[in-house]
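**Q** Below are the sequence and a predicted model for it; my questions follow.
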Amino acid sequence: MLTLTRRRGDVGRVFLAGILALLCCISPARAEDGHDLWLRYAPVGPSKVEGYRSALGNVVAPDRTPTQRVAREELRRGVAGLLGSEPRFRASPAGDAALVLGTPTSAPWLAPLVHELEGLGDEGYLLRRTRLDGRDALVVAARRDIGVLYGVFHLLRLVQAGASLDGLDVSEVPRVKLRLLNHWDNLDGYVERGYAGASLWDWHTLPGWEDPRYTDYARANASIGINGTVLNNVNADALSLSPAYLRKAAALADVFRPYGIRVYLSARFSAPMELGGLDTADPLNPDVRQWWRTKAEEIYALIPDFGGFLVKANSEGQPGPQDYGRTHADGANLLADALAPHGGVVMWRAFVYAHDVPEDRAKQAYNEFVGLDGAFRDNVVVQVKNGPIDFQPREPFHPLFGAMPRTPLMMEFQITKEYLGFATHLVYLGPLYEEVLRADTHARGPGSTVARVVDGSLESHALSGIAGVANIGDDRTWSGSHFDQANWYAFGRLAWNPNQSARDIAVDWVAMTFSPAPDVVAPIVAMMMGSREAAVDYMTPLGLHHLMARGHHYGPGPWVVGGPRADWTSVYYHRADRDGIGFDRGTRGSDAVSQYAPAVARTLDDLAQVPDTLLLWFHHVPWQHRLHSGRPLWGELVHRYTRGVAYVERMQATWEGLRGKIDAPRHAHVAAFLRIQRDEAHWWRDASVAYFQSINGLPLPAGEAPPPHPLAYYQSLQFPYAPGDGR
């Protein structure tokens, strides 16, 4: 029992002891709040410590440049966390030094590797067990400092996964030149289609205060090879190009530069009018051209390695060259000419809407851009979404891939899950990315994959790129959930090498994020690999698309009709009636199939050959049409809705089986989100079945549970403050 007559010093000591005890209790939970991402550097198993320590304990590494110092610090941080002891840094490989970092310039003892390193370009690296000065050594070597940093991250990834370093011989070169995140962040801190809180960028306190999270962000991106970031929304505010905001962007560029990350900005096409006081933004007007040249000079004076502009023009109300009777090429070339003297690029988005509702929205980008092939400057890359509509759970690959051989095309993926359950649904996007990248365009015969278009190898383009719409905010998890971090990670790895395996990437991510133990890795990877297909099943099976509620895209809305544009409604896309369902894009319909190479078009146009996964994307099919499963369409549709729900319930059971193998805070967080996903998957299934049954009047297939509520109930639900909608 405590006495009330303790002396003041005793009370202070008791209070301090209590605080320390409290900190000891809460520190593990705080350490596992998701902030460390896949860079946790959790201690390796005791049996491996000494082996790794002998390879990593003594290090030769230069520290004369910012990037060299970053590489040393990352290695120090990694080794200390993984092995429990700090590495000893040496000035030369004499003595017992076992790990050597550097370039032939910064570490002269790597000179014997100079010819081999020449083939690795500016960002490639070599990891190798070799002999240096007659001694065994592990080498991380590259032509440039940034390659060394990438190599350090690769080495630490191997250690986190428990891989052996014996006989190590790895040579890596990025396949894609521009590997960028696109942030749809507004200057007021709101993130369009963001589900992880407010913007990471605190524009109000920049440039005076550089939040430490900016450095954490740069580390995370460098660890997966991302080398650029577009700071602001494609629905751009001209103020982003004003002097005050350029100084803020320059402060971020200074933080990111040692990590090999260039800053880009989304440019509003009408900025010469809004900032410069001109009465036109016509790309052929001499005053407009001069304004952009002057603006480019201003930017490069502040940010010497500025990457360039991303532009959304003449789409969803954004201004563009078509306002003046000019083409997309005219608009892009205006900016390209201004950036060219400084080495900058223009990424011109092909996501466009006509002012009038087109016959088929899926055809519009192809119709507007394919005739401009070869009309763009050499420093322009056309940025194309993975599919022809808008980041749907499943789409065919965009027909522009393979259709513009004289123009570099840059892939645009979405990492944030605007149409895939936001942050609360566990949907690993690696399989989606892989599916698109491996799709064969047949542009130059079999093997003309989308990946080969994007990496430039199909047409020998020097300029290549992949962009991902970021899912990053100020949430401690960065992405709004622990598993959404995997999509950021998978994007970066596939941007580096589009031919990698989504499953292998998932294995690495799980090992680093949760545990390398096989009884943890195997079940989690199994969950992840089927999660995207499950979401397709319970949201948009068999090629259905754009069935989400209006505006915020939260939850099912297959009944959505009316409004300013038909192609903003669900009924425009599914076209369900008493006789059948699906959008006829075959040669007897909108003929969108003919935008693909003949070999692809023939398959998609033929009901007997088109994959069931894309059936209703390309065909209006009777409800009784037999699918490859042997079921009639209606039976298969309901079956897939139910199958998707069942998969989520199996994910719940798998995750529950991992209790005690995952730290309690993260286990509880994921379990709660899986409950949300299960409830919303049921909602999707039941609302969709109720709606389509009201259209076709058919009984439910035997064994299928009826929706628990009438259709009117689902139609009455309203969510005016669902997150992520545009303002």
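**A** Everything's here; your move. Residues are numbered from 1 along each chain as shown.

**Q** only C-alpha atoms for contact and neighbour calcs from this point on.
**A** Fine.

**Q** which residues sit in contact with the nearest residue to residue 227 once chain neighbours are set aside?
**A** Leaving aside its sequence neighbours, residue 227 sits nearest to residue 261 (C-alpha to C-alpha, 6 or more residues apart in numbering; 4.2 Å). By C-alpha atoms under 8 Å, 6 or more residues apart in numbering, the contact list for residue 261 reads 218, 222, 226-229, 253.

**Q** ok, structure two:
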Amino acid sequence: MRLLTFFAVFGLALAETGLDGWLRYAPLPASISWPSVPKHIVVLNTTKTSPVYTAGQELQRGIQNILGQSCHFSSGKPDESIIVGTLDAYVSTYGNISQSVDLKDEGFWLSTENNIVQIVGQNERGALYGAFEYLSMLAQANFSSVAYASNPDAPIRWVNQWDNLDGSIERGYGGASIFFSNGTIVNNLTRVAEYARLLASVGINAVVINNVNANASILSPQNIDGLGRIADTMRPYGVQVGLSLYFASPTSGVQGQANLTTFDPLDPQVITWWGNVTDQIYERVPDLAGYLVKASSEGQPGPITYNRTLAQGANLFAKALQPHGGRVLFRAFVYNQLNESDWKADRANAAVDFFKPLDGEFDENVVVQIKYGPIDFQVREPASPLFANLFHTNAAIELEVTQEYLGQQTHLVYLPPLWNTVLDFDMRIDNKTSLVRDIIAGRTFNRSLGGYAAVVNVGTNQTWLGSHLSMANCYAYGRLAWNPTEDTTKIHEDWSRLTFGLDQNVVDTITHMALESWPAYENYSGNLGIQTLTDILYTHFGPNPQSQDNNGWGQWTRADHTTMGMDRTVSNGTGYSGTYPPEVAAMYENIESTPDNLLLWFHHVNYTQKLKSGKTVIQHFYDAHYAGAETAQTFAQQWQTLAGKIDRQRFDEQLYQLRYQAGHSIVWRDAIVNFYHNISGIADESGRVGNHPHRIEAESMTLNGYIPYAVSPPETASDYYAVVTNENSTTGSVSTTLHFPSGTYDIGVNFYDMYGGISQYEMLINNKTIASWTGDSENYLGHTPSIYLDGHSARRITFADIEVKEGDILEILGIPNGIEPAPLDYIVFLQKGVLD
């Protein structure tokens, strides 16, 4: 233990994988002194599967690792002990707590006064939450004397996994499923237990283990038994399991279940079928949290197939669950393909159109799960108006920890500030304060259920999400679901201390990067409310602004040669603004009162429309994209200042990703500013767009074994062309004479790192090798790969401090592999402090 403390003091961090997340329980440095902590733990339930017993074990483990102090279970007097249990058990054993304690469902009381630590939960789950809270204090060297009650803001605090039975994960960027493989539930559930521990530590009480685009075979007897094994594994942590259901399962011939010819939710046979299946599941999993249902959307079957309402579809499952105490989370993500030529058509209207007329028709154990914005997890959206249109229906907000449209864990984006724009939004219902967080907690409309669901999509990668820094979003989700008024900066500081240690410079640096990350990403990916200008037709990762329009998906920008933006006004557009309560509707209806950061969401304007800043829309686009990419260049630099203060493995892995983001942010910047420059014909006042004097285009160099290639979309290549080897078995080369002044340069190379091959590259100056690299990001990045030369595979790598002389001969050799033809876009020579 003294050895570990020695390393902690002198900054020689030991190797870590990230598997423990924020529950590392790292030893406190010897430089910190702390008061005595009780050496006895009194556990008021010794049943091994009880969350109270788990809390006692966690306290033993944590105190041993953090303080180097052994604690023993005791059944003796409470003096100088840590007592953990339910309120009922505590009162039965010791009498009333000396102070008045107001505990709501799953809340806890934590007191560290008078050499006694009281961790008392309203139920067993609450006691475990209190134990994790106490350990979080100790791990952050916080030995304050406290006595307080903490209660969750809402009863539903779920996570959704989009895991498929074959082991893949839709929108998963952290490896394969921890739950499924080859159509069944995995045998080894070690990672499932570790995941339950992480979830419980931040107050998450349920996890839906399979994809909302569900497979009927999840209901086979073998998988129901497997579900039971998962529930048994997670139960000691107080985490319940839930299932996503395929609406047409009765007709799917599920092994072990009767096969019907209909899935009509009002058909008596169907009602009986789901009742029988639900009874079978509860026989194996008596504490099942319930069901999650996606229906009648994106090709999924649902009640609309039989001209039934969505409420009738939801109530089918609600009635099957009601005797067991289960809940249905029914997704409001329902929309149809649209005709863009119809000026009034608007996917953003879909949730209100479908669900508002059904308000009051859902059973009491149904919760409508509403995405935070009306489209689909975009970089900025207005709060969904559906929150203000369900007066008699339970509602939960759906967030996304997995960064589907937001960099897919390869870009640093700290999401809670984005979530706060919705949670703190005032809907002004009946001209009264009506915050979204109060609506979903049930306070505004006096509803019994409601709360939070987040798509998390952890995988078998040791970082869980595919990136060490992205785990802050998972941690913060739990913290905000428990208390949405918490300061997101403080949350990140706590996470940083728990994850990377107590060095204040480490905490400050990582938190500073995090707080800059969402504004930077919004700047270089899509701003003024235009949505994330990603490729919506392929992987949702790289830039492709033209993919937004001319299709039926409804994520339109309506960009043409003179104008852009959606007209969502009542007076002239889709009428979306009118779906909000009157005060909010009036704000968005008027272009003068609409916030600039949502201007293009609500209004169709000329590129020369002036913003409140005085800039035109198009000039703001240019400036913002350059500013965002410039900020992204600083993340790796800031991270590098922490060398030696973070263990080498996590430091190197995260540095790789931050350098990748620096290069890819420029790919984003160039693709979008070039697209809007080309479509508008309006020059950048600063002369940057289309002007790259520091670059050498690969197609302009002497080519040997390479040929030019027209990239699609064209804006994802500098000057629209790249070069590829003309045979995938032969090394190619590009070469040129340098005409830059002699000096020291950072040399950047833009190339394409496609899935399906690992090309090798070598850069030479005057026949001397100065750098080599491989196109192997598929081995290091978890984002969905691309088999094309496009904005997803485009990548920029930089080599620092290279001495060159005017007249030197530069050559790059490319060795293709598999389907990857060693593609090259351009080479850029930059002096220090210059960003092209």
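**A** Nice, I can see it. Keep in mind that this is a model prediction, so the values were computed, not measured.

**Q** follow-up on the earlier one: which one of the contacts of residue 261 of the first structure is nearest residue 188 of the first structure?
**A** residue 229 (18.5 Å; C-alpha to C-alpha).

**Q** For the closest residue to that closest one other than its chain neighbours, grab the count of nearby residues.
**A** Counting by C-alpha to C-alpha, 6+ apart, residue 229 of the first structure lies nearest to residue 181, which is 4.8 Å off, once chain neighbours are set aside. By other C-alpha atoms under 10 Å, 28 other residues sit near residue 181 of the first structure.

**Q** looking at this, residue 180 of the first structure is in a strand?
**A** Yes - checked against DSSP: H, G, I helix; E, B strand; the rest coil, residue 180 of the first structure lies within a strand.

**Q** distance of it from residue 263 of the first structure?
**A** Separation of residue 180 of the first structure from residue 263 of the first structure (C-alpha to C-alpha, to the nearest Å) stands at 9 Å.

**Q** if you count what's nearby, which of these two comes out ahead?
**A** residue 180 (27 against 23).

**Q** Which residue in the second structure aligns with the more buried one?
**A** For residue 180 of the first structure, the aligned residue in the second structure is residue 158 (criterion: TM-score structural alignment).

**Q** Identify the residues contacting its match.
**A** Neighbouring residues of residue 158 of the second structure by C-alpha under 8 Å, 6+ apart: 204-208, 452-454.

**Q** for the second structure, which helix is longest?
**A** Looking across the second structure with DSSP state H, the single longest helix is helix 648-680.

**Q** For it, grab the matching residue range in the first structure.
**A** With TM-score structural alignment as the criterion, helix 648-680 of the second structure aligns to 664-696.

**Q** List the buried residues in that stretch.
**A** By neighbour count on 16 or more other C-alpha atoms under 10 Å, the buried set for stretch 664-696 of the first structure is 666-667, 670-671, 673-675, 677-678, 680-693, 696.

**Q** Same question for stretch 366-379 of the first structure.
**A** For stretch 366-379 of the first structure, by 16+ other C-alpha under 10 Å, it's 366, 369-370, 372, 375-379.

**Q** Number of residues surrounding whichever residue in the first structure pairs up with residue 205 of the second structure?
**A** Using TM-score structural alignment, the partner of residue 205 of the second structure in the first structure is residue 227. Applying other C-alpha under 10 Å, we find 25 residues neighbouring residue 227 of the first structure.

**Q** residue contacts, residue 227 of the first structure?
**A** 178-180, 221, 259-262.

**Q** Please apply the same query to residue 404 of the second structure.
**A** Going by C-alpha under 8 Å, 6+ apart, the list of residues near residue 404 of the second structure reads 171, 377, 540-541.

**Q** if I look at it, how far off is residue 756 of the second structure?
**A** Computed as C-alpha to C-alpha, the residue 404 of the second structure to residue 756 of the second structure distance reads 22 Å.
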